[in-house]
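Enquirer: Give me coordinates for this.
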Amino acid sequence: MVAGPNLVHQSMAVLDVQYRCVAKGAEEMVDISTAATATATATATAATVVVTPPGSPVFRPASELDMRESDAIPDVALEVNVLPFVPSIRSGSYTDIGPRRFMEDEHICIDDLSAHMGSLFKCPAPSAFYGVFDGHGGPDAAAFIRRHAIRFFFEDTGFPQSSQVDDVFLEGVENSVRKAYLVADLALADECTVSKSSGTTVLTALVLGRLLLVANAGDCRAVLCRKGEAVDMSQDHRPIHAAEHQRVLESGGYIDDGYLNGVLSVSRALGDWDLKLPPGTPSPLIAEPEFRQQLLTEDDEFLIIGCDGIWDVMSSQHAVSIVRKGLRRHDNPEQCARELVMEALRLNTFDNLTVIIICFTSEQQDSSPSHNRREAPVLRCCSLSTEALCNLRSWLDIDRGD
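Expert: Next up is the predicted model:
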């Protein structure tokens, strides 16, 4: 093997085979990808190629270059691996009333938050915002939060402005989102068009650069798919959960047959002011969100956000498997959301259904080990003896009628 020769490229049509006889030692042949050529030029690194020793002629049709490994490729793969992961965000959603008489769910999907907010809004790129609002006691509370979500989360609560994610920025974002939940809850108390018995659970997801931040108050759930494995990004706030059970009792509430104060199946929600004590006093039902965060890598494929109608009848891993299979088949997050809803209906869910699928790659990628290493295609070549070359030339001449 010799490095640093002049590069000679050749091609071959499948139905019109061309050939050339090269005297061994007189010319050296190489065929590398455009990416390899660009990388070699940019780094001023000599390419490693296949060189024929002096002697007899050799026939090398380009279609046979895949029969021997090229040494130029590993260097290209190494250059690709050092590039930082940047999420490429796209989403799809689907809702269904299910077996209920009324639809009480609402949701919001913003794949490009910066563009949505305008030029004065400064945040890390890419940026996105999603929310699922699962109403109860009527649709009014969920509809109100959905209608005013941008104001609550980004305009009235001092959302921090920065192009970089660091500890100070992250703390500011969490404080702002927490404040948004509490301000929205108080707004429901003052809103005369919303019944005091109407409430909603709220789960929101922010993507800021590589940071994924999930905030949850209620029993909606966010599930991250990491190399095919389900990673829960939220905790269902139900009265039967140990930590929530203790908090409810300590705040003066009680649990009857799994229901908070014998009425509500969740222990955190916005609204429901007929169950809450006056503002500023401890209450068994709270609007305080819990946070989970994740620094996204190329192993993180997509996020599922769904209301409890999904999770009542299937596990997080079951949902991830359905969506992953769908993305590999048609690469359409909206269709995956519909398929997940259809599966919940098949399993006899008894609630409204809302699902959002957020993909972090431009297209669904194979998660095999070889793909994760981003290996480039292997190039191969072979040589024919002088006798084989002459025979092949004779056959081609006969086919052409020469």
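Enquirer: When you work out contacts or count neighbours from here on, use the C-alpha atoms and nothing else.
Expert: OK.
Enquirer: show me the contacts for residue 246.
Expert: For residue 246, the contact set (Cα atoms under 8 Å, 6 or more residues apart in numbering) is empty.
Enquirer: How much space separates it from residue 235?
Expert: Residue 246 is 15 Å from residue 235, where distance means Cα to Cα, to the nearest Å.
Enquirer: Name the nearest residue to residue 92, ignoring sequence neighbours.
Expert: In this structure, residue 92 finds its nearest non-sequential neighbour in residue 334, 3.7 Å apart by Cα to Cα, 6 or more residues apart in numbering.
Enquirer: Please verify my assumption that that neighbour contacts residue 90.
Expert: No. In this structure residue 334 lies outside contact range of residue 90 using Cα atoms under 8 Å: 9.7 Å.
Enquirer: Give the helix, strand or coil label for residue 215.
Expert: Secondary structure, DSSP: H, G, I helix; E, B strand; the rest coil: residue 215 is strand.
Enquirer: list the contacts for it?
Expert: 177, 203-205, 234, 289-292.
Enquirer: Any of these buried? List them.
Expert: Buried members of the contacts of residue 215, counted by 16 or more other Cα atoms under 10 Å: 177, 203-205, 234, 289-292.
Enquirer: So the residue nearest to residue 111 when sequence neighbours are not counted: helix, strand or coil?
Expert: Setting aside the residues directly before and after it, residue 111 is nearest to residue 128 in space (Cα to Cα, 6+ apart), at 4.7 Å. In three-state terms, and counting by three-state DSSP, residue 128 is strand.
Enquirer: Then residue 322?
Expert: Assigned with three-state DSSP, residue 322 falls in the helix class.
Enquirer: still on that earlier bit, so the residue nearest to residue 111 sits against residue 115, correct?
Expert: No. Using Cα under 8 Å, residue 128 makes no contact with residue 115, being 9.7 Å away.
Enquirer: Pick out whichever of those two has more residues nearby.
Expert: residue 128 (24 against 13; other Cα atoms under 10 Å).
Enquirer: Alongside the first, I'd like the structure of this one:
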Amino acid sequence: MSEVQSVSNLLGTETTTNDEEITGQTKDDLTSPTSSSTGIELVKEQKECSSIRDETSAEGTEITTPKEHAQFPYFKVGVVEDCNKRYRRTMEDAHCYFYDFAGVEGQGFFAIFDGHAGKQAAEWCGNHFHETFQEVLEKNATLPIPEVFNLTFAEADQRLNESAAKHSGCTAIAALVRTDICDEGDENGGTETVARNGTDSAKKAYKRALYTANVGDARAVLCRDGIAKRLSYDHKGSDVQEAKRIVDAGGFVLNNRVNGVLAVTRSLGDCSMKGCVVGAPYTTETALTEKDSFLILACDGLWDVCSDQDAVDLVKDVMDPQAASEKLLEYALQNFSMDNLSVMVVRFTNT
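Expert: Here you go, the predicted model:
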């Protein structure tokens, strides 16, 4: 079995995709005031890294700073957003991220939501999607994480469609990192020196797994040994399989848009189009190794003007994830991105 296993939910079917297929761009290459984790009541005292608005540039960039930036041994997070005032009047993106998610050491949860037809759906997800994920996880503790993501997206979609946010929609990319400390010398684990509360340092082996899930064209890209590995799938009307699914469901694709209106074929919300525009995510499961340096999560405002490999090349030597996210955003602005921009960089650490 390859290190990267993918499950794409299409009308109840599952497919396994090898590493090379994920590495290549998906065929046909297959969008709120920003809601962050600020103010969210934490469950089980999980360590929150909320977004602190501490700087605004002339372009309207809001730089967000983690409360405990660089204090965690397993990964560091940087995130930045921009309304892109030259082309957009309102900000419809949202994000959230947590260290030690659900009270589990070394477990991180990260997500970006790109709204359309209003901010409501993305804003709701920024505030509640992680809560929904944790509820589903606790009720289904033995399920594989990809299945937990499947149930979470379905539940979030249902809750959105029962709320005032149902007429807006959003694309979504979510990721979970799990870290398991195990015996030294495990063939699948890396090694790190762990020191806690002044005790003697000891060599420990650890396993880290990365799980992702997305709907729409928000994207996750992993840097593995300097090479970009896409861990998401662009659900667009230009994709042949997605277009066929839309037609089979009674809709049509005109100018690469569902029913001539929506550019993405999967999303959360969009109640009026739910017969065609489903919320079933594409999911991946990846065993992280020492070759995996960082993960980029971003909405299509970045990917419309930047390839996966170009994004990795731009920031692979930038050790500070906050500086890396800012560099990617600035690149998108300089290359005339016409959408709201949200970029998150998660850099994995070994100490």
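Enquirer: quick one on the thing from earlier: can you pick out the most distant pair from the contacts of residue 215 of structure 1?
Expert: 177 and 234 (15.1 Å; Cα to Cα).
Enquirer: Where do the strands of the stretch 51-200 of structure 1 begin and end?
Expert: 58-59, 90-96, 105-110, 127-136, 199-208 (DSSP state E, counting those that start in this stretch).
Enquirer: hmm, I was thinking of the stretch 251-351 of structure 2
Expert: Ranges of strands in the stretch 251-351 of structure 2, per DSSP E, counting those that start in this stretch, are 253-254, 257-258, 268-269, 282-288, 292-298, 341-348.
Enquirer: Compare the ones you listed and give me the one nearest residue 326 of structure 2.
Expert: Among those, the nearest to residue 326 of structure 2 by Cα to Cα is strand 341-348 (7.9 Å).
Enquirer: Pull up the aligned stretch in structure 1 for the closest one.
Expert: Aligning strand 341-348 of structure 2 against structure 1 (TM-score structural alignment) gives residues 353-360.
Enquirer: and what of stretch 211-225 of structure 2?
Expert: Under TM-score structural alignment, stretch 211-225 of structure 2 corresponds to residues 213-227 of structure 1.
Enquirer: ok, and for the matching stretch, which residues are buried?
Expert: For stretch 213-227 of structure 1, using 16+ other Cα under 10 Å, the buried residues are 213-227.
Enquirer: quick one on the thing from earlier: how close does the alignment partner in structure 2 of the residue nearest to residue 111 of structure 1 sit to residue 310 of structure 2?
Expert: Matched to structure 2 by TM-score structural alignment, residue 128 of structure 1 sits across from residue 108. From residue 108 of structure 2 across to residue 310 of structure 2, the span is 26 Å (Cα to Cα).
Enquirer: ditto for residue 220 of structure 2
Expert: Distance from residue 220 of structure 2 to residue 310 of structure 2, by Cα to Cα: 14 Å.
Enquirer: Then residue 163 of structure 2?
Expert: Applying Cα to Cα to residue 163 of structure 2 and residue 310 of structure 2 gives a distance of 39 Å.
Enquirer: quick one: residue 230 of structure 2 from residue 139 of structure 2, how far?
Expert: 30 Å.
Enquirer: So which of those two has more stuff around it?
Expert: Set residue 230 of structure 2 next to residue 139 and count neighbours by other Cα under 10 Å: residue 230 wins out with 24 against 10.
Enquirer: Burial check on the alignment partner in structure 1 of residue 325 of structure 2, number of neighbours?
Expert: Counting by TM-score structural alignment, residue 325 of structure 2 corresponds to residue 337 in structure 1. Taking other Cα under 10 Å as the criterion, the count of residues near residue 337 of structure 1 is 28.
Enquirer: what residues are up against residue 337 of structure 1?
Expert: Contacts of residue 337 of structure 1 by Cα under 8 Å, 6+ apart are 92-94, 323, 355-357.
Enquirer: Looking at the residues you listed, which is nearest residue 397 of structure 1?
Expert: When those are compared against residue 397 of structure 1 (criterion: Cα to Cα), the nearest one is residue 323, at 54.9 Å.
Enquirer: Now do the contacts for that closest one.
Expert: When contacts are counted by Cα under 8 Å, 6+ apart, residue 323 of structure 1 touches 333, 336-337, 339-340.
Enquirer: Tell me how many other residues crowd residue 133 of structure 2.
Expert: 20.
Enquirer: Distance of it relative to residue 107 of structure 2?
Expert: Applying Cα to Cα to residue 133 of structure 2 and residue 107 of structure 2 gives a distance of 13 Å.
Enquirer: Show me where the stretch 201-350 of structure 2 has its helices.
Expert: Taking DSSP state H, counting those that start in this stretch to define them, one finds helices in the stretch 201-350 of structure 2 at 240-248, 300-303, 308-315, 321-334.
Enquirer: now these in a markdown table, with distance to residue 52 of structure 2?
Expert: Compiled in a markdown table, those are given as follows (distance: least, Cα to Cα, whole Å):
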| stretch | distance to residue 52 of structure 2 |
| --- | --- |
| helix 240-248 | 39 |
| helix 300-303 | 22 |
| helix 308-315 | 23 |
| helix 321-334 | 13 |
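Enquirer: Of these, flag the one that's most buried.
Expert: Highest mean neighbour count of these: helix 300-303, a mean of 24 (counted as mean count of other Cα atoms under 10 Å).
Enquirer: so where in structure 1 does that one end up aligned?
Expert: Using TM-score structural alignment, helix 300-303 of structure 2 pairs with 308-311 in structure 1.
Enquirer: To what extent does the matching stretch diverge from structure 2 after superposition?
Expert: For stretch 308-311 of structure 1, the mean deviation from structure 2 after alignment is 0.4 Å (mean Cα distance after the TM-score superposition for structure 1).
Enquirer: distance between that stretch and the chain's centre?
Expert: Centroid separation for stretch 308-311 of structure 1 versus its chain: 20 Å, with Cα atoms, centre = their mean, to the nearest Å.
Enquirer: Assess the claim that residue 75 of structure 2 and residue 347 are in contact.
Expert: Yes. Here residue 75 of structure 2 reaches residue 347: they are 5.4 Å apart, a contact under Cα under 8 Å.
Enquirer: Mind giving me the packing neighbours of the longest helix seen in structure 2?
Expert: Counting residues, the longest helix in structure 2 under DSSP state H turns out to be helix 120-139. Counting contacts by 3 or more Cα pairs under 8 Å, 6 or more residues apart in numbering; DSSP states H and E, helix 120-139 of structure 2 is packed against strand 93-98, strand 108-116, helix 145-161, strand 169-182.
Enquirer: and residue 258 of structure 1, how many neighbours?
Expert: Counted by other Cα under 10 Å, the residues lying close to residue 258 of structure 1 total 17.
Enquirer: and it, what does it touch?
Expert: Here residue 258 of structure 1 is in contact with 239-240, 265 (criterion: Cα under 8 Å, 6+ apart).
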